[in-house]
Each structure stands twice: as C-alpha cells, then as structure tokens.
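S.K.: Need coordinates for the following:
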Amino acid sequence: MSMIKIPILDRLTFRDYQGLFPWLSKVENEPHVSPLEKAEGFERMVKHWKNYNCEQHIVRTQDDYLLCVHRIPSVKPQHYDNIQKQKEFQPEKGIEVIDNLDKFLQAKLPRSKGEYQGKPVVLLYHGFLMSSEVWVSNIEEYSNLPFILAKQGYDVWLGNARGNKYSQYHVHLSPNHQPFWNFSLNEFAMRDLPDTVDAKTGAPNLTYIGFSQGTAQAFAGLSVNSNLNKKVNLFIAMAPATTPKGLQHPLIDAFVKATPSVIYLMFGRKTPLKLALFWQRLISPPLFVKVIDASVRFLFGWTGDNMSADQKTVSYQHLYSLTSVKSLVHWFQIIRTGQFQMYDEMPSRLPYHTVNSVEDHIPPRFPTLQITTPIAIFYGRSDSLVDFNVLSADLPSPLAYVKSIEKWEHLDFLWAEGIEKIVYPDILKLLQQFNPYRGPQQKEGLKNDDIEQEILLK
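M.R.: Predicted structure coming up:
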C-alpha cells in the first residue's frame, strides 16, 4: 500500500515549518532582548540580576485561599561593587504636581525598647489580569521599583491576587471547578488585602503601593475596614482605577454597558482570556507585542509610545495572568453605573433603563470618603481609564500628593522610559516622610540621600 502525500505539506520546507511552529526553531528558544523574556517565574527574574535575596511566602485567607506573596528582604553585599551607570534621560514637559505633605507632618521618633525593630515594610500589588512579575520585568535593573526600594533598606513584599498564576490554590476547592472562581473585587478588597497585610511581616504598619486594580482593591479595602487604615501609613496609587469611563470602541463599549452579564455567556463562569495565554505561547514575542499593541489601541486608545520596543518584548511576556470572569463582570458593572460599587449579585435583566423605572435594589458603593490613610496619586493625563476629577471627588481632601504626566498612559507607570527619573524619586520622598520609625542605619550599603541622588543624577 503506497503512502498518500498531501501536496501542500509535501512542498513545505523546514524553514516553513519553523515559521508556522516557532517553538521548533532553536533561534526562537533564545531570548530576543534579555533573559528576563524567557524567565519562568518571579524568583528566576530576580535571580537574573544576582544582587537580591528573594523569598516566597504563603498567606491563608479567612476563606481558605492560599496566596503566594513574594519578598525581597535585602540586597546582597557585593551588589554595591557592581553598580552600572544608566543612560541619560531628559523628561518631557507636561508634568504637574500637587504637594500637600506639609499637612501630613510626622515626627521621626526614635524606637523604644520592645517596639518593632525591623525594616520599614512596603507592599506592592499588581493590576487586573497580572501577577507580581510585572514589578520586576524592566530590562534596566534600576527601572524596577522593588530593587530601588530594597537598596533603600525597605523590606519589600509583592502580593498576588487569588486566581492568578501564583495563587490558584485553595484548602478545599479545585481551580478546575466553578466554585473556586466565585470571587470579584469584593474578595480582593475584603479578604486578600487585609489578610496579606496582617501576614508575615510583623511590622505595626506598612506603605502600600498599588497599580491599576491594585489601587482599586486598596480604595475599596480601606473604605470598609477601619483597622486596615491603622496598618497602612501611606497608600500610593499608580494609574488608579475606580470608575473607568469605558472602552474606546463605541460599539463594544455600548454593548458591554448595556448588558455586562453577557460576559458570562461569552466566557463561562471560571476564567477569561485563556486565548491570550495560548497565543503568547504560540507566536514569537515580537509578534505578540504587535498583537497586544493592536488590542489595547482598539479597546483603550493607548499608543504605547512611551515604552521601548525592547521593553515591550520582555514585559508583555509577563503581562497576563488569570483571574475570574466574575471580577471582569464586576468591572463592567462599575463602568455601566459609573459608580465604584460592590458586586451586584442581582443585576437588572433589562438591557436598558426606562424613564419610569424604579430600581428594585441598589448595590452599596464603597465609601471611599471614609478613608483616613494618607493617599498619593500618580496618573497619566492620556490614560483613558483614569478620570481624576471623578476619582478625587470620591476621596477625602486633601490628598497628600498628586503627580500627573501629560503624555503617559496606563502601562507607562510600570514600563515607561525614564520612570526611574520621573516617578521613583517622588516615591522615595513619600516613603521617607511616612515611615518615621527608622533604625540607626536603614541603609543597605549606601545612605538614603546617596541613593536618591544616584537615581536622579545617573
């Protein structure tokens, strides 16, 4: 019996096969820009720099989810012999600052015996569909905020929300079944955040730095938990998200606002956007950059011009992680109502509101005006997800510090060129202001002022 040949496959060369299936090519197995591009996991990304100690901790929430929290407790001693000079960067115009720090003066008191003797603690939290990896994926070492903070002598912790790649575990539930994914922003704010703050560090308080949804869960958590306000000495919100205006494409925006629960019909009741992770594995990183750039331009109108092509090639490989469909629906409920509210378990089945209709129920808003923790905000005036006027109207006045950058978009607060010159010095200034209990020598090899000058002048 003779073999039947398929004409098209018969004519394909090995080079053609490599183009269709890039993982067959040895070249595609090599990083295009940096080993960070192919690094599998947070700890390997940190170890790439060979300068930082790294730990992994597990937090058990009150509802029995097991969250992975990463920690950079210190800098290795030999690190200071290998400091490399950064390239020059001139920030563009269009930066505005509102500074009310004089209204939040705190005395730098010496520690008394029996008080916490450790380092000041900083907790960083990622955004929607992300993980802790986004904080350490800059291709320049000193463009990664956790490394700068570790150099300054802070005890750096990085949270991971339930459902993402590091926190898909539960004492009783399996992520293969729908009950595991029955969570929204409510649980991020009322379970994950306070349980993570309470766990492990032993410090009486800490500074919280959130990006995007990481800010939303803090706004929500602080608004409903008075004890949490006592444990967070400062909340730094980067690219804050509480009431996004909607999506850039008018047809999709109108469709989602009309019936946000239709997302359940599209994605089911577990986790969305698995297709994005599929294509990330299937196509080469430079092509994946083009796919993501086209997608965010279509949905949000972002250009991505403030991030280099090399940076995107690396950071987009660490951009996506899983979450629940319910949390996506929650965001679309917020967009639809224009209010920063709790998840609506009984949304109206009508796709529109009539003039004579009376709501049969109204989900409670997060009472953000009740927050007592000092708040600092960094946002881009070209970020379609941030409406500062709406945000600030829902927050207690005055805000401790506000910095806006005219041409910056959402993701720029993670990976924009010059972020270490434009944003990080302000963060260091804020941390020094709101962490008054300092040991006799907080430094990890350099004085605080020396490090700040080093960042500014390189």
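S.K.: CA only for contacts and neighbour counts going forward, please
M.R.: OK.
S.K.: just the strands in the protein please.
M.R.: Assigned by DSSP state E, the strands in the chain fall at 55-60, 65-72, 95-99, 121-125, 155-158, 169-170, 206-211, 232-238, 375-380, 401-405.
S.K.: For residue 196, find the nearest of those strands.
M.R.: With CA to CA as the measure, strand 55-60 is the member of the strands of the chain nearest residue 196 (6.4 Å).
S.K.: Could you dump the strands of the chain into TSV with mean neighbour count added?
M.R.: Output for the strands of the chain, formatted as TSV (neighbours: other CA atoms under 10 Å):
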stretch	mean neighbour count
strand 55-60	16
strand 65-72	23
strand 95-99	13
strand 121-125	24
strand 155-158	24
strand 169-170	19
strand 206-211	24
strand 232-238	24
strand 375-380	23
strand 401-405	19
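S.K.: Also this sequence, please, to line up against the first:
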Amino acid sequence: MTLHRLSNLGFLGFMTLIILVFESHPTFGSSMRGFLGVVTNENGLNAATQSAMCATSVTIHGYKCQEYEVTTEDGYILSVQRIPEGRVGGGGQNRQPVLLQHGVLVDGVTWLMNSPEQSLAMILADSGFDVWIANTRGTRYSQRHVNLDPNNPDYWNWSWDDLVVHDLPTVINLVYKQTGQKTHYVGHSLGTLVALASFSEGRQTDKIKSAALLSPIAYLSHMTTALGVVAAKSFVGEITTIFGLAEFNPLSPPVSNFVKALCLQPGVDCYDFLTAITGKNCCLNASTVDLFLKNAPQPTSTKNFVHLAQTARDGILRKYDYGRTSYNLAHYGEAKPPQYNLANIPRDLPLFLSYGGQDALSDSKDVETLLDYLKFHDVDKLHVQYVKEYAHADFIMGITAKDIVFNQIVTFFRNQH
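M.R.: Presented below is the predicted three-dimensional model:
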C-alpha cells in the first residue's frame, strides 16, 4: 500500500489527535453532559432560559440571544440560537436570516470564539442580518431525543447522511417558519459537505437564498499530514472493530488510549495538534485557542466518522456503505450506496467558496475537484476565493478573517436580491 493511499485513510484517525490536548487541558475535565441544562418548548422560543452559549458567548457582549428547540423527523431535539439584531438594533422586521453550520467535533460556539469585532456571527448581526446558529445532533446542546437516551447505542446510529436528510432541513424549516424568508447559509468543513450533498439532491434549495462554504469538504483524496499516515495504519478495518462503540466521545478511554498509542509512533509530534490536524494556521491568537479548548471536542457518532473515512478512502462522495451487499440492498435497493452528484446542484444557486493554501483537510487539489463538478454553474453565481496563507481553522478563528473573508461574505450576501 502506497504512502498516498495510506494518507487517504487517515482522516478519521488524525482528527482524533485533538483529544490529547483536550484531555490534558485543566479546564476540560468534566463530562460534557453537565452542560445540558436547557429545556424549552418544542419548536418554540424560550425567552426566560438561556443556554450556556447565549449567556457566556453572546449576551455578555450586549447582543440579544434567543433559544429555539426543534425536533427532527427521527426524533432528535436540536438546540438553535438566534442573534436577531446587532448591538445597536435597527434593521426593521425584514432582516435577512443567515444560518451558520459548524463542522465535526465542535458545536455552534465555534462561530463565537473571538471578540465581537472578529466573530462571524456578531459581524453578520452588526451588518444587519438575523443570525441563526445550528448545533448538530450529539453535541452538548442537542443531546436530547424524544425516546432515546445518549447512553443508548441506538441514539448514535447515524452518519452525515442523516444530517443531510434530517438535521439541515429541520433547522432551515425552523428559520423559514420564524422569518418567512429564504436564508443565507454559512458552512465550515463538515457543514459544507452536508450542504453540498443536500443541494445536489435538491433538498431545501427553495428555502436557501445563497451559501458561503468555508474550507469546503467534499473530496478528501489529497490530505497531507504525517499523522494521517500513522493513524491510517490503525484503520485496516472500520473503526467499529477497534472501539466497538456507537458514540465517538473523544474523552472516553478507548479513543484516548488509541490516540496515545499513535503519538508514541516515531516522528509523530502530538504537541502541535492543531497544525497536525488542520495544517499550519497563520492567524490564531493564544486566547482564541484557549477558548477553543474549553468548548471542544464535542461527541459525534462513530458511524459518522466511519462514513467520513469511507469518503476519504474511496475518493467518491456517496451515502454510507454498510459493508455488505445484502445490507446495502436493504437500505438502498442497490449493491453499492448511491452517489451524491454535485453536478446536480442548481446552477443558479449563488455560491461563495473560500479555501486555503495551507489547509491539510480541505486540500486545494480536492477543492479543485469540487470546482470541476461546478464548472457549468452560472458564471455570475459562483464566487471563489483562494487564501494562500490560510489553513482550516483560520477561516473561523483567524484574527485576520474579518478583513480577508468575513467582509467578503457580507458583501456577497448583500448582493443577492
């Protein structure tokens, strides 16, 4: 097996390397489920009770913050935060909504890491937009279900296919129901993959005004990291055969011990974990990284990571592969999982893509593959930005992101009529 082939298998493994820093961080020693103190009426606004996200990351800066709760068709209860206006208010009742969708192993707080002047959620609110922040199933604010407890393995029986089919439509419908308007969309990392897959199937495109995709993930064949190669050697089979766990909790002993074993391999430097995972970020400050460590990692499902690993290994964007022809036939009526054809994304859907030259996850070559699928997109509807010095985390936490990326997003959204 070639080194390149091994690196293709490494996405699942090297993402877990983040665990070591979290585990040793003094502020992150307790269970994530201690944060789950929010109970609101289904589909309703909770004006009296705010989650830790609103209280610690939004209202303290002088912004209004509202809590919503919405239930997916398969029973997952999702928490959604809303910043309806900027600190100075104004903008009337028809402020354009924007939905922010985070990536894997983090939650909605990822959009609130820097100061209000440097965080995209606040910049959008201050620029006249109605900002909505999603939290994917399994993360700390969205760990409830109508029937299942997170301690039940069945709760974790989902992959990013289910985010395409259930979570994203449910949250978009909530925004549409509350505002009566199509929403702009911002996704980062896995948040871009879910959107692209959704758009390719024509889902929710009637309720999306435009989409900004940061560090877009669709194809994962050119990831570059030595840690990925080492991790890949441990993933000869699917991860379920290693951990035997439905929940992929980075603080659990099986996952933690696995990562520690990886870090004992020659030439592996787990100290500089962020560079190892995302590439050499140019523009993060120490206080932002410290806050990041206090709020992540968030749990996800093992099945979700297996699906991501399949995407990297096979070089094809398709639905979850159950590994046996009979299982795939039962789920899809086909021996192989159906592919997501990104060429089917509506050509007149306004898209803004921004990617970085130092990104080890969303590698430039893989983004170029994605752009090739969009080659017939309406020329005036596709805007592409390449930031040579940026890596994966710079696009959401970089101190220069406002000037380089966020202002471009604001302009892009304002130009959509």
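S.K.: TM-score for these two?
M.R.: Here the TM-score for the pair of chains, by TM-score structural alignment, normalised by the length of the second structure, is 0.74; 339 aligned residues with a CA RMSD of 2.9 Å.
S.K.: so what's the spatially most central residue of the second structure closest to, chain neighbours aside?
M.R.: Nearest to the mean C-alpha position of the second structure, by CA atoms, centre = their mean, lies residue 103 at 1.4 Å. Spatial nearest neighbour of residue 103 of the second structure, excluding adjacent residues (CA to CA, 6 or more residues apart in numbering): residue 190 at 4.4 Å.
S.K.: count of neighbours near the one you found?
M.R.: Per other CA atoms under 10 Å, the neighbour tally for residue 190 of the second structure reads 22.
S.K.: From residue 90 of the second structure, how far off is it?
M.R.: From residue 190 of the second structure across to residue 90 of the second structure, the span is 33 Å (CA to CA, to the nearest Å).
S.K.: And residue 124 of the second structure, by the same measure?
M.R.: Separation of residue 124 of the second structure from residue 90 of the second structure (CA to CA) stands at 13 Å.
S.K.: for residue 281 of the second structure, same thing?
M.R.: Using CA to CA, residue 281 of the second structure is found at 36 Å from residue 90 of the second structure.
S.K.: Neighbour count for those two, which is higher?
M.R.: residue 281 (21 against 11).
S.K.: Please name the spatially closest residue to that one (chain neighbours excluded).
M.R.: Nearest non-adjacent residue to residue 281 of the second structure, counting by CA to CA, 6+ apart: residue 391, 4.7 Å away.
S.K.: which one in the first structure is aligned with that neighbour?
M.R.: Under the alignment (TM-score structural alignment), residue 391 of the second structure pairs with residue 409 in the first structure.
S.K.: the helices in the stretch 51-200 of the first structure, which residues?
M.R.: Along the stretch 51-200 of the first structure, counting by DSSP state H, counting those that start in this stretch, helices occupy 145-151, 185-187, 193-198.
S.K.: What of the stretch 251-400 of the second structure?
M.R.: Ranges of helices in the stretch 251-400 of the second structure, per DSSP H, counting those that start in this stretch, are 253-263, 273-278, 286-295, 302-314, 325-332, 364-373, 394-397.
S.K.: Output these as CSV; include the columns distance to residue 213 of the second structure and mean neighbour count.
M.R.: Output for the helices of the stretch 251-400 of the second structure, formatted as CSV (distance: least, CA to CA, whole Å; neighbours: other CA atoms under 10 Å):
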stretch, distance to residue 213 of the second structure, mean neighbour count
helix 253-263, 30, 17
helix 273-278, 17, 22
helix 286-295, 21, 16
helix 302-314, 18, 22
helix 325-332, 29, 15
helix 364-373, 11, 17
helix 394-397, 10, 26
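S.K.: could these go into a markdown table alongside distance to residue 240 of the second structure?
M.R.: A markdown table is the format used below for the helices of the stretch 251-400 of the second structure (distance: least, CA to CA, whole Å):
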| stretch | distance to residue 240 of the second structure |
| --- | --- |
| helix 253-263 | 11 |
| helix 273-278 | 22 |
| helix 286-295 | 26 |
| helix 302-314 | 7 |
| helix 325-332 | 16 |
| helix 364-373 | 27 |
| helix 394-397 | 31 |
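S.K.: So which of these is nearest residue 214 of the second structure?
M.R.: helix 394-397 (6.4 Å).
S.K.: From the chain's centroid, how far away is the closest one?
M.R.: Put simply, helix 394-397 of the second structure sits 13 Å off its chain's centre (CA atoms, centre = their mean, to the nearest Å).
S.K.: Mean deviation, that helix versus the first structure?
M.R.: Taking mean CA distance after the TM-score superposition for the first structure, the mean distance separating helix 394-397 of the second structure from the aligned residues in the first structure is 0.7 Å.
S.K.: could you point out which element follows that helix?
M.R.: Counting by DSSP states H and E, the next helix or strand C-terminal to helix 394-397 of the second structure is helix 401.
S.K.: What's residue 421 of the first structure aligned with over in the second structure?
M.R.: Correspondence of residue 421 of the first structure to the second structure, assessed by TM-score structural alignment: residue 403.
S.K.: From residue 411 of the second structure, how far off is that match?
M.R.: For residue 403 of the second structure, the distance to residue 411 of the second structure (CA to CA) stands at 12 Å.
S.K.: Looking at the helices of the stretch 251-400 of the second structure, which is nearest to residue 5 of the second structure?
M.R.: The closest of those to residue 5 of the second structure is helix 302-314. By CA to CA, the value is 7.8 Å.
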